[in-house]
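J.: any chance you could fold what I've pasted below:
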Amino acid sequence: MSTKVKSPKESFTIMNELVLPNDTNTLNNLMGGRLLHWMDIAAAISAQKHCNRIVVTASVDNVSFKQPIKLGDVITIEAKVTRAFHTSVEVRLDVWAENIPSGSRVKSNEAYYTFVALDQDGKTVPVAELSPESPEEIELYDGALRRRQLRLVLAGKMHPDDAKELKALFFKIKED
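T.: Take a look at the predicted model:
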């Protein structure tokens, strides 16, 4: 793995978008696919800042749609790397919708995206480690391993018995 260690602040990204008529459905709400597209861009920027490499989306999971976003709202997408693994990074996204005339601002979405770093030949490359600093960053960092194991189990890339940190949430593992 790369010997460089980065702070989550080095990869923090904020992206703003104005919801226009072409972005909405017949109820004048932002289309979910359009939001996922914008979230993918913001997350990729954050991942690229961390990796200093081209990155590709490996997975999108745990996307929650809590509040509809209306025509004319301004959305703010906050993306930050929560953990780096050998060749991949997990990025947490929070989406806020703001109605500027009324002054209201609500959290509408959150998600986790995973990206893999590639070289110019399309081969995976090691990424810098992440050093969480704040209590929130440490909590996200610690949870990332369980989220990764869940992603791998659901994708059939890891046997559930091998997901020890994930299993520990549900079962008390006997020490030998």
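
J.: contacts and neighbour counts: CA atoms only from here.
T.: Will do.

J.: please point out which parts of the helix or strand harbouring Gln48 sit buried.
T.: Here Gln48, judged by DSSP states H and E, is contained in helix 32-51. Buried residues in helix 32-51, counted by 16 or more other C-alpha atoms under 10 Å: 35, 38-51.

J.: quick one: which of those residues is nearest Glu98?
T.: Among these, Leu35 lies closest to Glu98 (C-alpha to C-alpha), at 14.4 Å.

J.: next one: the closest one from Leu18, what distance?
T.: Distance, Leu35 to Leu18, by C-alpha to C-alpha, to the nearest Å: 11 Å.

J.: one more: Trp38?
T.: Taking C-alpha to C-alpha, one finds Trp38 at 11 Å from Leu18.

J.: quick check: angle from the strand or helix carrying Val63 to helix 32-51?
T.: According to DSSP H and E, Val63 maps onto strand 54-65. Interaxial angle, strand 54-65 versus helix 32-51 (axes from the mean of the first three to the mean of the last three C-alpha atoms, to 10 degrees): 140 degrees.

J.: all helices of this structure, in order?
T.: Secondary structure of the chain, counting by DSSP state H: helices at 32-51, 135-154, 164-167.

J.: and those: which comes nearest Leu93?
T.: Of all the helices of the chain, it is helix 32-51 that lies closest to Leu93, at 7.1 Å by C-alpha to C-alpha.

J.: run this one through as well so I can compare:
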Amino acid sequence: MKEKFKKITASQVTISELMLPSHSNFNGKIHGGYILRLLDQIAFACASKHSGVYCVTASVDTVDFLNPIEIGELVTMKASVNYVGRSSMVIGIRVEAENIQTGAVKHCNSSHFTMVAKDEEGRSVQVPGLILETDDDIRRFVKSIKRGANKKKRRNEFQATDFASAEYIHLLEEHNVKLEM
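T.: The predicted structure follows:
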């Protein structure tokens, strides 16, 4: 690790790509899987730029598809490091699509990827800390702390029980299921 702390702006990455018919699904909208691939690529680039080493995707924490993306729109993804731990980083990504004929821009996706820095032998390595300069930087960092705590709580809850049907069958009454046991 060369630097002890880095500014968020030092690792930000922006990519733009024109959406082609080959990227579309059967409904004529851009396939979510294609967008996920681009999200993973930009998360890797941002995390590797911050850490200075190879990074792997540890988890895709949130992917909120907000608006469909149309063929012919210019998609721009903006990634930045929102949080750092010892070897992990939360990369926040905003996806916007622009109609290149009208100039109209819409927010299409917000995502958070947890990336981990690795050495040549595949061991986790320490990453530089973050220099927080704005209220938005602080807000994103704190939201990442809260999101991580909720993720840990959820993981612990799911590991603490086997969800035996006798204990949880009452929860099914308010859902659209039919039991045939």
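
J.: report the TM-score for the pair.
T.: After superposition, the two chains reach a TM-score of 0.85 (TM-score structural alignment, normalised by the length of structure 1), with 160 aligned residues with a C-alpha RMSD of 2.1 Å.

J.: in a markdown table, list the helices of structure 1 along with distance to Pro101 of structure 1.
T.: Below are the helices of structure 1 laid out as a markdown table (distance: least, C-alpha to C-alpha, whole Å):
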| stretch | distance to Pro101 of structure 1 |
| --- | --- |
| helix 32-51 | 22 |
| helix 135-154 | 32 |
| helix 164-167 | 45 |
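
J.: closest one to Arg105 of structure 1 among the ones you listed?
T.: Nearest to Arg105 of structure 1, of these and by C-alpha to C-alpha, is helix 32-51 at 16.8 Å.

J.: mean deviation (superposed) between that closest one and structure 2, please.
T.: By mean C-alpha distance after the TM-score superposition for structure 1, the fitted helix 32-51 of structure 1 averages 0.6 Å away from its aligned residues in structure 2.

J.: how about residues contacting that helix?
T.: Residues outside helix 32-51 of structure 1 that contact it (C-alpha atoms under 8 Å, 6 or more residues apart in numbering): 6, 10-15, 23, 54-57, 77-81, 89-93, 113, 115, 117, 127-128.

J.: in structure 2, what residues pair with it?
T.: Against structure 2, the aligned range for helix 32-51 of structure 1 is residues 32-51 (TM-score structural alignment).

J.: next, the angle from the longest strand anywhere in structure 2 to helix 32-51.
T.: Counting residues, the longest strand in structure 2 under DSSP state E turns out to be strand 105-118. Here the directions of strand 105-118 of structure 2 and helix 32-51 differ by 50 degrees (the same axes, to 10 degrees).

J.: in strand 105-118 of structure 2, which residues are buried?
T.: Within strand 105-118 of structure 2, the residues that qualify as buried are 106-118, counting by 16+ other C-alpha under 10 Å.

J.: how about stretch 66-79 of structure 1?
T.: Those would be 68-79, for stretch 66-79 of structure 1 by 16+ other C-alpha under 10 Å.

J.: could the residues you listed go into JSON lines alongside distance to Leu140 of structure 1?
T.: As requested, those are arranged in JSON lines below (distance: C-alpha to C-alpha, whole Å):
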{"residue": "Pro68", "distance to Leu140 of structure 1": "26"}
{"residue": "Ile69", "distance to Leu140 of structure 1": "26"}
{"residue": "Lys70", "distance to Leu140 of structure 1": "30"}
{"residue": "Leu71", "distance to Leu140 of structure 1": "32"}
{"residue": "Gly72", "distance to Leu140 of structure 1": "32"}
{"residue": "Asp73", "distance to Leu140 of structure 1": "29"}
{"residue": "Val74", "distance to Leu140 of structure 1": "27"}
{"residue": "Ile75", "distance to Leu140 of structure 1": "23"}
{"residue": "Thr76", "distance to Leu140 of structure 1": "20"}
{"residue": "Ile77", "distance to Leu140 of structure 1": "17"}
{"residue": "Glu78", "distance to Leu140 of structure 1": "15"}
{"residue": "Ala79", "distance to Leu140 of structure 1": "13"}
